[in-house]
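Trainee: heads up, no residue letters with this:
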């Protein structure tokens, strides 16, 4: 009797021990598979390396459509305009960039189509810019108000319909004065402003003519005569872009003196101010010729800010034959390559670019305009073979290298 009781007690003990061992095994398995829920387990994880992103940003200067260009791009047999051939040689460079911008120095105000002094180009030019690979159309320039408020608003709508985002003018006065582009996971803010003409004694004058208050409310502009008063507008746009999440900020200016190959003191002053406001890259145009490029180093920081004082004409009818000035035929696909780190911001930045030259020649009884990239293989370029203008292109390359101030 006593022996049986002891045996039963031993059996119960063995079962209890087995249950304890099983429970410990289950707990151990859960701990391994769900370690993040156990205090101290996170200490065993490998920290995630900060994200780094390489970006290539490209910008070009003045895209114009003088009357001879508009005529040249009309296909009578089809009854429509097409500008695609203008960009066929530069398209690969534009498409290769992670972000590509252009200054659209015309309006898309509809018919009748007009050239200088009051521009309105066929919508087909906007289509060609999009097909060439541009992402952003900059509308801040001295011809933006050529067709009044209706031209300003329609220009934005046409560009956006064709697939380009816009900056430099707004649909509503209350709209942000900046653009945010997300590129490879990095948010890039863009602000764009044009210079005003006139004394700054009241009212806004663009290209020598005072504009209505309604027009003034829809454009981004500043006046060198009242620059200290206007700087807050620019700074607010940059701060607004950063508040909206911009991790890199690009500023574009339409400024300077036409046909002057040297940046003036006003351009340099505003560039320094803008770099100090936090802009990381400054692109600019308006002189219709190339000007130098350089790095600025804002006080109290280790930042390098590339500045392109004028990217010249990307395409226009300005040239030796029309102005007696070969430098108006030249432009630049300005390029900034950088590395952005989510921990340290921009860690590396380098500026460069490909100079360009506008070839104009006759083929099958029509004028042809084509932008030639002044890179390798000029001798094999089909347009230059047809036009016989190889020596002019080579001269343009020599001119550009002497002006820009950086190695190609």
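Mentor: On my side now, so go ahead. Keep in mind that what you see is a predicted model, and the values were worked out from it rather than measured.
Trainee: rest of the way, CA atoms for contacts and neighbours
Mentor: Will do.
Trainee: strands of the stretch 1-150 of the chain, residue ranges please.
Mentor: All strands of the stretch 1-150 of the chain, identified by DSSP state E, counting those that start in this stretch, fall at 52-63, 74-75, 80-81, 99-104, 136-138.
Trainee: any chance of CSV for the ones you listed, columns distance to residue 279 and mean neighbour count?
Mentor: Listed next are the strands of the stretch 1-150 of the chain as CSV, based on distance: least, CA to CA, whole Å; neighbours: other CA atoms under 10 Å:
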stretch, distance to residue 279, mean neighbour count
strand 52-63, 14, 22
strand 74-75, 41, 14
strand 80-81, 38, 14
strand 99-104, 16, 25
strand 136-138, 17, 26
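Trainee: relative to residue 314, which of the ones you listed is closest?
Mentor: Nearest to residue 314 among the strands of the stretch 1-150 of the chain is strand 52-63 (5.3 Å), distances taken as CA to CA.
Trainee: so what does the longest strand seen in the chain touch, helix or strand wise?
Mentor: Criterion DSSP state E: the longest strand present in the chain is strand 345-363. When contacts are defined as 3 or more CA pairs under 8 Å, 6 or more residues apart in numbering; DSSP states H and E, strand 345-363 packs onto strand 313-315, strand 330-341, strand 366-373, helix 382-387, helix 390-404.
Trainee: mean neighbour count, these: which tops it?
Mentor: Counting by mean count of other CA atoms under 10 Å, strand 313-315 has the highest mean neighbour count of the helices and strands packed on strand 345-363, with a mean of 29.
Trainee: that one packs against which elements?
Mentor: If contacts are counted by 3+ CA pairs under 8 Å, 6+ apart, strand 313-315 sits against strand 52-63, strand 330-341, strand 345-363.
Trainee: between the first one and strand 99-104, how big is the angle?
Mentor: Angle, strand 52-63 to strand 99-104, by axes from the mean of the first three to the mean of the last three CA atoms, to 10 degrees: 20 degrees.
Trainee: next up, a second structure to put side by side with the first:
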């Protein structure tokens, strides 16, 4: 063999060896990369990845964002309505000398466990600075501003101010009521301080943006002018009180206004929408057809929850399905009174009254929880319940009534809180059970205490 052939053979052997080595090294270099891709794919199953924009030259590392569940819990009680005997018990001769802490003494601890406790502030609060000014009750409710201080001490966060007694003290009364609440750090909804300010609000509660709007029923309009409890709405308050009419064609127009309000709040960022309605026939536990129509209209625009008052008695809790979707609204049609001097009627012989003794002393403490994933823009009701309550009214030393709302289960555990008068508590439990048997809460995680509480079970109606 010539020396040239030997040289060519040696060169070929060297080239082959180099190729084999390169192939081996290349295969080793890609194995760790494949293993890394597999690990990342498992993370995607449990976490949402934020992937920045990439170029053809490089592939930046991904960043994991953990998804959490946000929750907020609301509670709702009914009318805070100070009749004469309650004003007397609170020493309401002078504004700053009065004290109404007794109204909430059995609920302060319960409210402290809620993210946003809400009450219906029925009537007005004024400072009564003039010598001839006097506080008053029915038919025009005018209470001291110290009532707001009692709410603050009880951990109340939101007060509904749109109801049929909200203009009892005129324009100045609307203004002073809102000022009293604001001075105590309590948010209000339903009325506003000016035509330029909103009657509704959106509040971030534990990371969930909740929209609130409150409406009250009107009385018969005169020459087209809005009437609230028979009082013509002053021109200065037009646009500052959210109200609706039962009269046609105003009712149909107001349905659309309420739907537009829900959409407005949703467009403004509300992830859950809550309406407070003051409606119904006084002292009658039957739900009005008009109330059901309003609930349906709100369900159809994805409103989530209705908390209502108005009849001064309890009404059923119902689920309302939207007509054109699977969305459901939960409506507490009435939680009744919270504190008042009422029993069942004003004694005027109302033709539509159910005329049930004690019915206006009963109420509900409603609880609803909203939840949503932190990466979602929509919250849903994840839990709902209630506790029946009773307004116990022991006499004060000056001839008034120390009205104190108390949950029935709390009174059963500590009868001394109602001076041992468990016959009143038992009667209340039976009355409310009769109404709660009409509940229809399909589609919600709803806990009914008449079915779960060992003591209340005995009063349930099967």
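Mentor: Happy to help now that I have it. Not measured: the values here are computed from a predicted model.
Trainee: about what we covered before: would CSV of the strands of the stretch 1-150 of structure 1 with distance to residue 386 of structure 1 be doable?
Mentor: Output for the strands of the stretch 1-150 of structure 1, formatted as CSV (distance: least, CA to CA, whole Å):
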stretch, distance to residue 386 of structure 1
strand 52-63, 24
strand 74-75, 20
strand 80-81, 23
strand 99-104, 28
strand 136-138, 31
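Trainee: do me a favour and get the end-to-end distance for stretch 99-116 of structure 2?
Mentor: 23 Å (CA to CA, to the nearest Å).
Trainee: tell me which of the strands of the stretch 1-150 of structure 1 lies nearest to residue 271 of structure 1.
Mentor: Here strand 52-63 is closest among the strands of the stretch 1-150 of structure 1 (CA to CA), at 16.9 Å.
Trainee: what span of structure 2 lines up against the closest one?
Mentor: Mapped onto structure 2 using TM-score structural alignment, strand 52-63 of structure 1 spans residues 69-80.
Trainee: ok, average deviation of that stretch from structure 1?
Mentor: Its matched residues in structure 1 lie on average 1.2 Å from stretch 69-80 of structure 2 after superposition (mean CA distance after the TM-score superposition for structure 1).
Trainee: who's in contact with stretch 147-160 of structure 1?
Mentor: If you take CA atoms under 8 Å, 6 or more residues apart in numbering as the criterion, stretch 147-160 of structure 1 is touched by 107-109, 118-120, 123, 126-127, 137, 139, 144-145, 165-166, 169-171, 211, 214-215.
Trainee: residue 392 of structure 2 reaches residue 404, doesn't it?
Mentor: Yes - using CA atoms under 8 Å, residue 392 of structure 2 makes contact with residue 404 at a distance of 5.2 Å.
Trainee: common neighbours of the two, please.
Mentor: By CA under 8 Å, 6+ apart, no residue touches both residue 392 of structure 2 and residue 404.
Trainee: distance to residue 302 of structure 1 for the helices and strands packed on strand 313-315 of structure 1 - can I get that in CSV?
Mentor: Below are those laid out as CSV (distance: least, CA to CA, whole Å):
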stretch, distance to residue 302 of structure 1
strand 52-63, 19
strand 330-341, 15
strand 345-363, 10
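Trainee: nearest to residue 382 of structure 1, of those strands?
Mentor: Using CA to CA, those put strand 345-363 closest to residue 382 of structure 1, at 11.2 Å.
Trainee: quick one: buried residues of stretch 357-368 of structure 1?
Mentor: 357-361, 368 (16 or more other CA atoms under 10 Å).
Trainee: okay, how far is it across it, tip to tip?
Mentor: Terminal residues of stretch 357-368 of structure 1 lie 13 Å apart, using CA to CA.
Trainee: tell me the gap between it and the middle of its chain.
Mentor: 29 Å (CA atoms, centre = their mean, to the nearest Å).
Trainee: can you check stretch 413-429 of structure 2 too?
Mentor: Chain-centre distance of stretch 413-429 of structure 2: 29 Å, with CA atoms, centre = their mean.
Trainee: what does it contact?
Mentor: 358-359, 361-362, 388-390, 392, 408, 411-412, 456, 459.
Trainee: and with 10 Å instead?
Mentor: Residues outside stretch 413-429 of structure 2 that contact it (CA atoms under 10 Å, 6 or more residues apart in numbering) are 106, 357-363, 388-394, 404, 406-412, 431, 433-434, 450, 455-456, 458-460.
Trainee: compute the first-to-last residue distance for that stretch.
Mentor: Start-to-end span of stretch 413-429 of structure 2 (CA to CA) is 14 Å.
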